[in-house]
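Trainee: Next one to model:
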Amino acid sequence: MDIVTPVILSGGSGTRLWPLSRKSYPKQFTQLVGETSLFQASALRLTGQDGAGALSFGAPAVLTNADFRFIVTEQLTEVGIDPGPVLIEPEGKNTAPAVLAAALYLAAKDPEAVMLVAPSDHVVPDAGAFRDAVARGMEAVRAGQLVTFGITPDRPETGYGYLSLGTKPDGSGGATPLEGFVEKPDLANAQTMLEAGTYLWNAGIFLFAARDIIAAFEAHAPTLIAPVRTAVEQAEADLGFLRLDPTAWAGVEDISLDYAVMERADNLSVVPYSGGWSDLGSWTAVHELSNPDADGVATSGDVTAIECRNSLLRSEVPGLELVGLGVENLVAVAMPDAVLVADASRAQDVKLAVTALKQKGAAQATALPVDFRPWGHFETLILRERFQVKRIHVKPGASLSLQSHHHRAEHWIVVEGTAKVTIDDEVKLVTENQSVYIPLGAVHRMENPGKIDMVLIEVQTGSYLGEDDIIRYEDIYARGQGAKG
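Mentor: All right, here's what the predicted structure looks like:
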């Protein structure tokens, strides 16, 4: 039986699904469609075996950044997947360095390693059909081919790159030679390629032996080899993570796998796939996968739609009622701190809104009001000059770092569960409806000693309320200084 190691790329910070997806918590970790996050669905899809039992997936390797490292392991554990290696990129350098780092790491462990590289934010409804497609690509991998997966197009799509086959697929579903890559076309060329039947959408999913992709980098992108190899060899273990060396990584070129290797290699094959796929690259794509009704209206959350047509209406805030009245071809997404209202035809241009918000210095451009940490999460309820109110959730058995602040004092009121609170030399339990005051400069910590979530309201007062005003003395998650450590 062939063993394939999934390599899940999960460091992206896409903006095309703003305001739900932001740099602080991008779309792969959100529940956009289905019962799990896109990242969890990707990991579940790459577990088990193909239908014939000829192929089995090993524990997934994940490439992500430091801010998402605990989210990755928590979400895998939630769906019963034991995390494999989690490689931390010091900074985003696109897909080529990430894939090379994974290949070097896996090849050092197993010279015969085969890796399936997949983004963490795609939707593939039929997981079994996809696993079978991977199995069909293994013959080409055994022959030394670099295999990519092409989606059979069902419309003249201008938002995707294409793969050119030269001849129509023979219908066997096996790998076929890949002639070349085509950039995102205009509508006329997309229509021509659709009618030709010899083009597939480029899904950005790859299958190859680790040694073969390393050889391809040596032949076509040799300048990446030395710094990436150094970053892997000098990586430091950090709890269950492997932090790539930041000095070596800083010298790595920012380049995609397609540009660095795939468009230059001559040992390319493609497996056609027709089992359903979406990269959820716009709110229009989300609308299509959200079971719109007979009038083309898809809703989520507390939404009332009256005489609407061909629209997506989502309220992401429990208790916030979004009402659509007589709207058509509209996208409306309500968050606690921002609302998007857009013509559906402009769904691909949401990034323009993010750019405009960045230019005016709006925090909503990149940060959600909910901030996820390894111990739980907090939500900013009110933020004004010299005071801030938060709702803090701490998971059972979890603990915040032992810390102090230069610029703020804090008041804690427990509303659910019990908090174990340390203030300088004093340790005490604070139960529901009780409160405690943390003076400016006091060394303090909160823990949840119970078996249910502990929830408290925190009122901060002071001259500066930024999250970087934290001095950590001890931390069970081995975080350093700074907002997230």
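Trainee: C-alpha only now, for contacts and for neighbours.
Mentor: Fine.
Trainee: Contacts only, for the spatially most central residue of the chain.
Mentor: By CA atoms, centre = their mean, the chain has its centre lying nearest to Gln28, at 3.3 Å. Residues counted as contacts of Gln28 (CA atoms under 8 Å, 6 or more residues apart in numbering) are 10, 37-39, 120-121.
Trainee: Name the SS class of it, please.
Mentor: helix (DSSP: H, G, I helix; E, B strand; the rest coil).
Trainee: any idea how far it lies from Ala298?
Mentor: For Gln28, the distance to Ala298 equals 21 Å [CA to CA, to the nearest Å].
Trainee: okay, now Glu35: neighbour count?
Mentor: 9 (other CA atoms under 10 Å).
Trainee: On the three-state scheme, it is what?
Mentor: From three-state DSSP, the assignment for Glu35 is coil.
Trainee: cool, Leu352 as well?
Mentor: Of the three states, Leu352 takes helix under three-state DSSP.
Trainee: gap between the residue nearest to the centre of the chain and Leu429?
Mentor: Distance of Gln28 to Leu429, given as CA to CA: 38 Å.
Trainee: now swap in Asp245 and tell me
Mentor: Asp245 sits at a distance of 42 Å from Leu429 (criterion: CA to CA).
Trainee: the more surrounded of those two?
Mentor: Using other CA under 10 Å as the criterion, Asp245 and Leu429 rank with Asp245 on top: 21 against 14.
Trainee: can I assume that one is in contact with Ala237?
Mentor: No - the criterion here is CA atoms under 8 Å, and Asp245 misses it with Ala237 at 10.5 Å.
Trainee: Do you have the helices of the stretch 251-400 of the chain handy? List them.
Mentor: For the stretch 251-400 of the chain, the helices defined by DSSP state H, counting those that start in this stretch occupy 257, 283-288, 350-359.
Trainee: The structure of the following sequence is requested for comparison with the preceding one:
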Amino acid sequence: MTSKIIPVIMAGGKGTRLWPLSRSSAPKQFIQFVGEQTLFQSTLKRVDDAALYEAPIVITNEDFRFLVAEQARELGIKLSGILLEPIARNTAPAVAAAAAFVAQRFGDDALLHVLASDHDIVADATYFDTVRTAKKTALSGKLVTFGITPTEPATGYGYIEIGEKLASGAHAVKRFVEKPALPEAEKMLAAGGFAWNSGTFLFRASQVLEEMSTYAPEVEKAARAALSKASSDLDFTRLDAEAFGASPDISVDYAIMEKTANAAVVPSSFTWSDLGSWDAVWKLGTRDEEGNVATGKATLINTKNSLVMSRTSHLAVQGLDGVAVIASEDAVYVGRLEDSQDVGKLVKHLAAAKATAGLTETHPTSYRPWGGYTSVLNGDRFQVKRLFVTPGKKLSLQKHHHRSEHWICVKGTAEVTIGEVTKVVRENESVYIPQGEVHRLANPGKIMLEMIEVQTGSYLGEDDIIRIVDEFGRG
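Mentor: Next comes the predicted model:
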């Protein structure tokens, strides 16, 4: 058994609380909000300490598998495994499957550190002191959760009432408190002895499975069966769909933490945010003298205490206080920061209408294992895309039944295969792909390849693609 901790990073969520930048197909953990890395990449960096951690395990879903692999590759971080959930089943089944995977690979008594992939954390000395206290506590037989010292009476988090101090430096858990109304949150903050529930855990693989067996036996049984019937696909482990789908849809807190007598909490004062709202993003950002956080193309006049972010058009904001103005390539959100916890309700409203449902699902920029593309313009029988291909990567050898394509190289060097001929296309050169012709695009260079693709034809859907050879195992 390893003496190191095995990080288990939960990266399958499809939350849309940061719409319009976050969509079900492009959730917040894979988006760059602050700094030079995505939240998922920041989580990977936080566990990139070979003295403390083994290589991490990531549990995600089918749609995000290549995003996970590519963002880890960009950082040069090796993964111990990528588990694919065939269906969304909340955190308890995911944790149980990961625990069974860890026990199988590292031994029954190996320690798991379960981390959310979409939290922003300052990993300073205080943070790692907390992790070491949690490790000592878990080795003594406890199921440890990390409690964050409250800084305000927040109503968007659950709370933990802190009990007696343990020999390890952690505390027993008195009780878990659901997300409170404001008066109750104010009372708890005034009374002291409460922490925000971060949804982060540390425990032995064998112990969490035993607790699942006692308090959530259907979860434990389904997770073990899903792993035993799992299949390997490239670097991914696909959990069996039928077995995993038999698990109840339940969180770790409900399944075991609120029931076990072995729950412990490490009160933690490190800087933490679950970035669950635009208000949280504003609080995290670097504010100017007027209290504004602005990124992208923006001009603010007589505006204060506001968040303005643009991924596309230039935003001009005048005479406002305490608002969020967020522009993606195809949608703009405007609302009061104090109401930003309710963006989810707005997204449900948009999703219910046929005309706007697509705005909640797909993003103009889609990522693929080779890079990705951004939709630039859509018209009747034509569309324009910007393709970006990572150095050394290539698209599948493919053909389309209903469209032809024009490719214009605007950055880098492209290697283009059309039928039996392969040619090099350099910047400011173009090439035509006839309808039905077998073709392939590759980037043989050292820098990102960018192409403008103009598609013309009677049907332009992404499902009009016949893959003949694909190094990523897609059909």
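Trainee: hmm, back to that, let me know the closest of the contacts of Gln28 of structure 1 to Met454 of structure 1.
Mentor: Distance to Met454 of structure 1 across the contacts of Gln28 of structure 1 (CA to CA) is lowest for Ser37, with 23.9 Å.
Trainee: What ranges does the stretch 101-250 of structure 2 have for its strands?
Mentor: 111-116, 120-121, 143-148, 159-165, 171-177, 194-204, 231-233, 236-238 (DSSP state E, counting those that start in this stretch).
Trainee: mind putting these in CSV, mean neighbour count and distance to Pro434 of structure 2 included?
Mentor: What follows is the strands of the stretch 101-250 of structure 2, written out as CSV (neighbours: other CA atoms under 10 Å; distance: least, CA to CA, whole Å):
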stretch, mean neighbour count, distance to Pro434 of structure 2
strand 111-116, 24, 46
strand 120-121, 18, 47
strand 143-148, 25, 58
strand 159-165, 19, 60
strand 171-177, 19, 62
strand 194-204, 24, 52
strand 231-233, 12, 33
strand 236-238, 19, 35
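Trainee: Turn those into a markdown table, including distance to Leu284 of structure 2.
Mentor: Formatted as a markdown table, the strands of the stretch 101-250 of structure 2 follow (distance: least, CA to CA, whole Å):
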| stretch | distance to Leu284 of structure 2 |
| --- | --- |
| strand 111-116 | 17 |
| strand 120-121 | 9 |
| strand 143-148 | 16 |
| strand 159-165 | 21 |
| strand 171-177 | 25 |
| strand 194-204 | 17 |
| strand 231-233 | 38 |
| strand 236-238 | 34 |
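Trainee: nearest to Ile6 of structure 2, of those?
Mentor: strand 111-116 (5.0 Å).
Trainee: if I line the two up, what does Arg336 of structure 2 land on in structure 1?
Mentor: Aligned counterpart of Arg336 of structure 2 in structure 1: Asp343 (TM-score structural alignment).
Trainee: Leaving out the residues flanking it, which one is nearest to that match?
Mentor: Closest residue in space to Asp343 of structure 1, ignoring its immediate chain neighbours: Leu330 at 4.8 Å, by CA to CA, 6 or more residues apart in numbering.
Trainee: now do Ala11 of structure 2
Mentor: Nearest to Ala11 of structure 2 is Thr60, by CA to CA, 6+ apart, at 4.8 Å.
Trainee: would you say the one you found is within a strand?
Mentor: Yes - looking at Thr60 of structure 2 with three-state DSSP, it is inside a strand.
Trainee: Now do the contacts for the equivalent of it over in structure 1.
Mentor: Matched to structure 1 by TM-score structural alignment, Thr60 of structure 2 sits across from Thr64. Contacts for Thr64 of structure 1 (CA under 8 Å, 6+ apart) come out as 9-12, 86-89.
Trainee: Check Ser340 of structure 2 too.
Mentor: Neighbouring residues of Ser340 of structure 2 by CA under 8 Å, 6+ apart: 277-279.
Trainee: ok, now how distant is it from Lys179 of structure 2?
Mentor: 16 Å.
Trainee: His401 of structure 2: how many residues sit nearby?
Mentor: Using other CA under 10 Å, His401 of structure 2 has 16 neighbouring residues.
Trainee: surely it meets Ile433?
Mentor: No - the pair His401 of structure 2 / Ile433 is not scored as a contact, 11.9 Å apart, by CA under 8 Å.
Trainee: picking up where we left off before, could you redo the contacts of Ser340 of structure 2 as a markdown table and give each row distance to Ser251 of structure 2?
Mentor: Formatted as a markdown table, those follow (distance: CA to CA, whole Å):
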| residue | distance to Ser251 of structure 2 |
| --- | --- |
| Ser277 | 21 |
| Trp278 | 25 |
| Asp279 | 25 |
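Trainee: Out of these, which are shared with structure 1?
Mentor: Counting by both residues aligned by TM-score structural alignment, their matches' CA atoms under 8 Å, the members of the contacts of Ser340 of structure 2 that carry over to structure 1 are 277-279.
Trainee: Neighbour-wise, which one of these leads?
Mentor: Within those, most neighbours by other CA under 10 Å means Trp278, with 27 neighbours.
Trainee: That'll do, ta.
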